[in-house]
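*Asks:* Take this sequence and fold it.
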Amino acid sequence: MALPPNFLDELRARTPLAPLIGRRVRLARNGRQWKGCCPFHNEKTPSFYVYDDHYHCFGCGQHGDAIGFTMQTEGLAFREAVERLAGEAGLEVPRESPRQVAKEARARDLHDVLQVACEAMQRRLRAPEGRAALDYLRGRGLTEETIARFGLGWSGAGRGALAADLKPLGIEPRQLAEAGLTKPAEGREGAYNDFFYNRVMFPIRDRRGRIVSFGGRILGEGQPKYLNGPETDVFSKRRTLYGLDMAREAVFRGKARLVVAEGYMDVIALHQAGFEGAVAPLGTALTAEQMEEVWRITPEPVLCLDGDAAGRRAAARTSEMVLPLIGTERTLHFATLPQGQDPDDLIAKKGAPAFEAVLASAKPLSVAIYDLMAEGRPLGTPEGRAAFRNDLAAAAGRIPDKSLASEYRSALLNRFFESSRPPRPPRPPFTPGARKGAPFRPPPRLPPRAAPEAGNTRLQQARCLLAITLAHPWLLNEVEEAFALLELPHGPPSALQAALLAWHAGRALTDVSEGAAASLDSADLVDHLNATGLEEARAWVMGAPGLPREASPDAQPAETLDGWWHFFGFLRGEGALVEDLDAAGRDLVAANDAAAQSRVIRLSQALSALRRGETGLEAELESGAESASP
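*Replies:* Okay, the predicted model is just below:
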């Protein structure tokens, strides 16, 4: 009995290859895969590679999956190897049943029907009736070798031509209908019409190279221009990619990069030009199931779309679709063709190097999604900017991996602020001791604070930072970008953060035309918060007992800045602070000014305090203890 494909896929998914092969081969990490000496031939230099779902020896050519490795190394038959692995994976091998046997036989029959139908269509392409179709393919620049390799054909003019061709082989109209090649004729019981007629035919294969359906392009006028076969027992449009069987082999052997193009002819033209990793969805938007198929082959495919409006809309849909699916092990790049050109147009006019340049300029997902989301947005108003920033943060929040989501949020918001920051006036080089003849002294360090008691530490840290910001809104001129990168607790803290950033953005846009920094008035801020329904949130912050001294209105500017960065460090986290400090150091080398110097010092102090195990709440706890004592 042939085992169900879904069971075998589940077995392979539950059998990690590296541990299985590692029982017999000493493996070492080599980038994303493992490497060792081949167990199938004598070698001293390792050429045996183990990937997520297969292994391959570049010395002797042996390759396969977990089942194949068990068969080859233990001398087992296929069924025996499956039973061995299933026992280890906790799976029960399906028992033979009449229904299962019938289903598998039917699937084999459908593949056979589709194969002989493909051969009949290929013959028709070379017959006089297929001359127009053959001329069309040659006119698109396809060679005889390419036409044969992809099995291209001609459907005929309909009227039962395909059924007549296949009748001598014993294939009945019912089988043609089950394979998606014919459909019941309206008003004529037991009669069938051809599904495809007057079309150039493109066989669609699954990842194993078996024909599962066809696509057809009409010649001359008519709609739809491209038509795919209907859903059948062996064909699901949303799970299938055109050209996947050929692309998989090319990528597997390291001959090509996997590129997702738009249609049949794009894939064929790219393969002919040497880009043998090209695949395409079947006339629809790329689906999550198709992306899973692509990621089984490579972790970083390239989506290559036309540069017109339709191509941009398709790219935007895809970027939104993949965000909940990406992770640290898999992502997507976006390449855009010149306006009005398909891959075969570009290659025909400028050669393969022109398409190679398109691939080389592909944007990572984090860059492409910003560009796609920014297109057509009204970013000249405070409302438009605030809405765009919220959308960027929401897009990053759709990524399941929290660490990756945080990195995306930082990258998107950093670019947002960089694009909207007014140009800084040039400053003279900063030289310690040059100001008023005084020697350079770093800002004083805050005294060490005692370890906090248990409690909702992060919420209290956010309250302290917001209290300092609300009491001294002028801080936002210096700390806006850092403030936007924080992920404050949900509720009043995050609501106040968004309101403060929106208010500051509006004030900055008002004053930028005058070449001045944003004029930030406390009374104006209070009015803004009251108007946006955040009066209670502000009271929750400012009415708390034991707020830090930096939150008092009479705190000195240097002291206020020290306190703000102190709490920023605790909320930002050690890993992010290290990256912030590295970036600030690079800015200092490039700008060599007092602002950059100050940022390095403050971030260093925040990181030191965090590493000393402080929380910033020690003074608050002491204040609370004093007020509670008799």
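*Asks:* rest of the way, CA atoms for contacts and neighbours
*Replies:* Will do.
*Asks:* Need the distance between the two termini of stretch 291-302.
*Replies:* 11 Å (C-alpha to C-alpha, to the nearest Å).
*Asks:* Just the residues contacting that stretch, thanks.
*Replies:* 53, 239, 248, 251-252, 257-260, 322, 329-335, 359, 362 (C-alpha atoms under 8 Å, 6 or more residues apart in numbering).
*Asks:* roughly how far out does it sit from the chain middle?
*Replies:* Chain-centre distance of stretch 291-302: 10 Å, with C-alpha atoms, centre = their mean, to the nearest Å.
*Asks:* do the same with stretch 363-370
*Replies:* 9 Å.
*Asks:* Pull out the buried residues from it.
*Replies:* 363, 365-370 (16 or more other C-alpha atoms under 10 Å).
*Asks:* Same check on stretch 208-227?
*Replies:* Buried residues in stretch 208-227 (16+ other C-alpha under 10 Å): 210-218, 226-227.
*Asks:* Of the residues you listed, which belong to strands?
*Replies:* 211-218, 226-227 (DSSP state E).
*Asks:* returning to that earlier point: now the buried members of the contacts of stretch 291-302.
*Replies:* 53, 239, 248, 251-252, 257-260, 322, 331-335, 359, 362.
*Asks:* Also this sequence, please, to line up against the first:
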Amino acid sequence: MTLTPQWLDELRARTTLSTLIGKSVKVQKAGREYKACCPFHNEKTPSFTINDEKGFYHCFGCGAHGDAIRWMTDQRGLPFMEAVKELAASAGMEVPAADPRAAKRAEQARGLHDVMAAAQDFFVAQMAGIEGAEARAYLQKRGIGAATALAFGFGYSPDGRGRLKSALKDYGEPMLVEAGLLIDPDGAEPDDGKTRKRETYDRFRGRLMLPIRDIRGRTIAFGGRILGAGEPKYLNSPDTPLFDKGRTLYNIDRASPASRQTGRVIVVEGYMDVIALAQAGFGEAVAPLGTALTEHQIERLWKMVDVPILCFDGDAAGQKAAIRAATRALPLLHPGRSLNFAVLPAGQDPDDLIRASGAAAMEAVLDAAQPLIERLWHHELTVAPLDTPEQKAALKQRLRAVTDAIQHPDVRMHYAHEFRERYDALFFARRESPSPPGQRRGGPDGGRWQRDRRGNWKPPLPPAGTEVRAIGVTGLEQRLLRAILASLIRHPEQIRPHREMLAALRIADPTLARITNAMVRASFSKETVETDTLLTILEQGEVYNMAKGMLRADTFTLTPKRMTADPDRVARDLEEAIRVMVQGPELEIALAEATRRFEIEFSEANFAEQQRIRALKADHDHRLAELTQPQDGI
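*Replies:* A predicted model of the protein is given here:
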């Protein structure tokens, strides 16, 4: 088995070193590089740096230095070939099979990078010649200046089946086919069913050519735009040993250094959008290559900035592409990592906007970019009608599906909480009664006194509270909360059905709050949670001791003598107890609001509403007392 220098170089280029090292060592972003405490010697202050663009790590303390392969052999202790195979599997590359003639072929071959560089030179030369006149006219029509054309390497592929093949014949047809520059139809089945030898021919013919480069600026593929009538409008190189369209971003080599200056990355739909933005001063733009944004591309964007801006076209197709990218990013979200979405005017792409209104208009669009959660919320809100209770419930299910797709438990929990607050505010917001125009505000001392039905002056009622009182202030509430938590520790499978309500609680006692939050996080991180797992998570001082005490068989039951292992009974008891717990603050809000309305308008209707809610609150307090009665002897 012979690994050529070109193959090994490609393996290193496809491996993001900071991600590889980050699997074993905690790394932190530090400007254009990453830093960590060196794994090769003991240190408290990080002196170990990782440079993704150059593909090496270096420790200024002990001198350790190497690339991805060296990391696998020195830090992981793998043999060289085992290290190469593991990296190749992660990078989607095949390790060359054992072949005694491979060394001889490697000596004779100039390498795929050399082939691509020669092809680029050929296309640029054709662009400058007589046959490139139409391509030059197209660039002029699009307003692309000479400096921009030079920077992006525009070229032209002449309209002939063998022009490139003839110009690069010294490299050999197999190499040109492997590089994706020639199409080899040999072996295809003709209409008559017979197999006959067919000649290879140029893949790109009569097209404006753009080189696609890796992060090191090396040409690895091409994109070609047709100048006249015909399909497809854009044609990309096929996947090759150098080029994987799902892992590559157009203009990554120029956008990466530009992003360090601006602190942002702009993702647009295509080549010409990138070029228009660059010419207008936005050098940090990239684009996927004819596919929807992939997970690998999103991860690559996060290596540049924490929150890239997706700016797709303002038409329906562009907005559909944006929501596909949003959905694809959900399982990858981590604290601090997200996406923003800039919405272009309907029917316009970046080039159209810049031409019509200038760079300032584009900057305004980017400044108004929406966070990922706003984009998802707006999409789910508008994807279907919300007129009936069933349609409103369907919205809740769609929002739950969005949060369930998020793998990181903390991020998922915050999304669930935010969606629930928005949903409740949209459908369950309390409407205020308007003040009557002739409302009397006079009275003794010039205050807001009012007359009752007998004509007597009444002092103003105390103002209504504006915030929900935290749960656990009273002894009964705290006892019920402990009973609920104790039951959940005994029956952790019940956490998941109630986690949204648990996550929304405001709990006064900090220890009980930490226990509740830990339970919710555990339910997000695992489909099933066991009691021992919960105790392990809570194993820290007072929190652990309180949780352990809740497991005593003679304390904290939901109702007297209701120690039961019946799962249906447990589920019913917990559902009622949590409902009572949540209803307390809700009834207080409703009572405060009814009292406020009664204060503003002294009417029979408002008085009746206040008394109705007082009765509900009294019933709630009575049920709370029943649920928290101690067992005999306790």
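*Asks:* And the TM-score between them?
*Replies:* The TM-score (TM-score structural alignment, normalised by the length of structure 1) is 0.64; 485 aligned residues with a C-alpha RMSD of 5.1 Å.
*Asks:* For the residue nearest to D593 of structure 1 when sequence neighbours are not counted, give its distance to P423 of structure 1.
*Replies:* Computed as C-alpha to C-alpha, 6 or more residues apart in numbering, the closest residue to D593 of structure 1 that is not its neighbour in sequence is F430, at 4.7 Å. Relative to P423 of structure 1, F430 of structure 1 is positioned 19 Å away (C-alpha to C-alpha).
*Asks:* Who has more neighbours out of the two?
*Replies:* A count of neighbours by other C-alpha atoms under 10 Å puts F430 above the other of F430 of structure 1 and P423, at 16 against 10.
*Asks:* what's the more buried one in contact with, if anything?
*Replies:* 592-594 are the contacts of F430 of structure 1 under C-alpha under 8 Å, 6+ apart.
*Asks:* And Y34 of structure 2, by the same measure?
*Replies:* Y34 of structure 2 neighbours (C-alpha under 8 Å, 6+ apart): 18, 27-28, 49-51.
*Asks:* now the closest residue in space to L11 of structure 1 that isn't next to it in sequence, what's its secondary structure?
*Replies:* Excluding the flanking residues, the one nearest L11 of structure 1 by C-alpha to C-alpha, 6+ apart is A86, at 6.5 Å. Under the three-state scheme (DSSP: H, G, I helix; E, B strand; the rest coil), A86 of structure 1 adopts helix.
*Asks:* so A86 of structure 1 touches R79, yeah?
*Replies:* No. If you go by C-alpha atoms under 8 Å, A86 of structure 1 and R79 don't touch, sitting 10.3 Å apart.
*Asks:* Compare neighbour counts for these two and give me the winner.
*Replies:* A86 (20 against 14).
*Asks:* what's the closest of the ones in strands among the buried residues of stretch 208-227 of structure 1 to S419 of structure 1?
*Replies:* Y226 (42.1 Å; C-alpha to C-alpha).
*Asks:* what residues are up against that closest one?
*Replies:* Contacts of Y226 of structure 1 (C-alpha under 8 Å, 6+ apart): 215-218, 283.
*Asks:* same thing but at 10 Å, please
*Replies:* 199-201, 215-219, 263-264, 282-283 (C-alpha atoms under 10 Å, 6 or more residues apart in numbering).
*Asks:* buried set for the longest helix seen in structure 2?
*Replies:* Counting by DSSP state H, the longest helix found in structure 2 is helix 567-600. Going by neighbour count (16+ other C-alpha under 10 Å), the buried part of helix 567-600 of structure 2 is 570-571, 573-575, 577-578, 580-582, 584-585, 587-600.
*Asks:* separation between the residue nearest to L11 of structure 1 and F69 of structure 1?
*Replies:* 14 Å.
*Asks:* cool, and E96 of structure 1?
*Replies:* In terms of C-alpha to C-alpha, E96 of structure 1 sits 25 Å off from F69 of structure 1.
*Asks:* Who has more neighbours out of those two?
*Replies:* A count of neighbours by other C-alpha under 10 Å puts F69 above the other of E96 of structure 1 and F69, at 20 against 11.
*Asks:* Quick check, that one in contact with A18.
*Replies:* No. Using C-alpha atoms under 10 Å, F69 of structure 1 is not in contact with A18, being 11.3 Å away.
*Asks:* Need the residues touching each of those two.
*Replies:* Contacts common to F69 of structure 1 and A18, judged by C-alpha under 10 Å, 6+ apart, are 54-55.
*Asks:* Distance to G158 of structure 1 for the contacts of F430 of structure 1 - can I get that in TSV?
*Replies:* Listed next are the contacts of F430 of structure 1 as TSV, based on distance: C-alpha to C-alpha, whole Å:
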residue	distance to G158 of structure 1
N592	77
D593	78
A594	80
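*Asks:* what range in structure 1 matches stretch 209-224 of structure 2?
*Replies:* Aligned by TM-score structural alignment, stretch 209-224 of structure 2 corresponds to residues 201-216 of structure 1.
*Asks:* how far is that stretch from where the chain is centred?
*Replies:* Here stretch 201-216 of structure 1 is found 27 Å from its chain centre; the criterion is C-alpha atoms, centre = their mean.
*Asks:* One more: stretch 125-135 of structure 1?
*Replies:* Worked out by C-alpha atoms, centre = their mean, stretch 125-135 of structure 1 lies 43 Å from the chain centre.
*Asks:* Identify the residue nearest C37 of structure 2 in space, chain neighbours excluded?
*Replies:* P46 (4.1 Å).
*Asks:* Looking at the ones in strands among the buried residues of stretch 208-227 of structure 1, spot the one nearest F483 of structure 1.
*Replies:* Once C-alpha to C-alpha is applied, the member of these that ends up nearest F483 of structure 1 is Y226, at 51.5 Å.
*Asks:* which one in structure 2 is aligned with that closest one?
*Replies:* By TM-score structural alignment, Y226 of structure 1 lines up with Y234.
*Asks:* Which of the buried ones among the contacts of stretch 291-302 of structure 1 fall in helices?
*Replies:* Per DSSP H, these map to helices at 248, 251-252, 322, 359.
*Asks:* Including distance to V479 of structure 1, could the residues you listed go into a markdown table?
*Replies:* Shown next, in a markdown table, are these (distance: C-alpha to C-alpha, whole Å):
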| residue | distance to V479 of structure 1 |
| --- | --- |
| R248 | 49 |
| V251 | 47 |
| F252 | 49 |
| V322 | 33 |
| L359 | 38 |
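*Asks:* out of those residues, what pair is the most spread apart?
*Replies:* F252 and V322 (23.2 Å).
*Asks:* residues in structure 1 aligned with stretch 347-357 of structure 2?
*Replies:* Against structure 1, stretch 347-357 of structure 2 falls on residues 340-350 (TM-score structural alignment).
*Asks:* Report how many residues lie close to P5 of structure 1.
*Replies:* 10.
*Asks:* Just list the residues touching it, thanks.
*Replies:* Contacts of P5 of structure 1 (C-alpha under 10 Å, 6+ apart): 11, 104.
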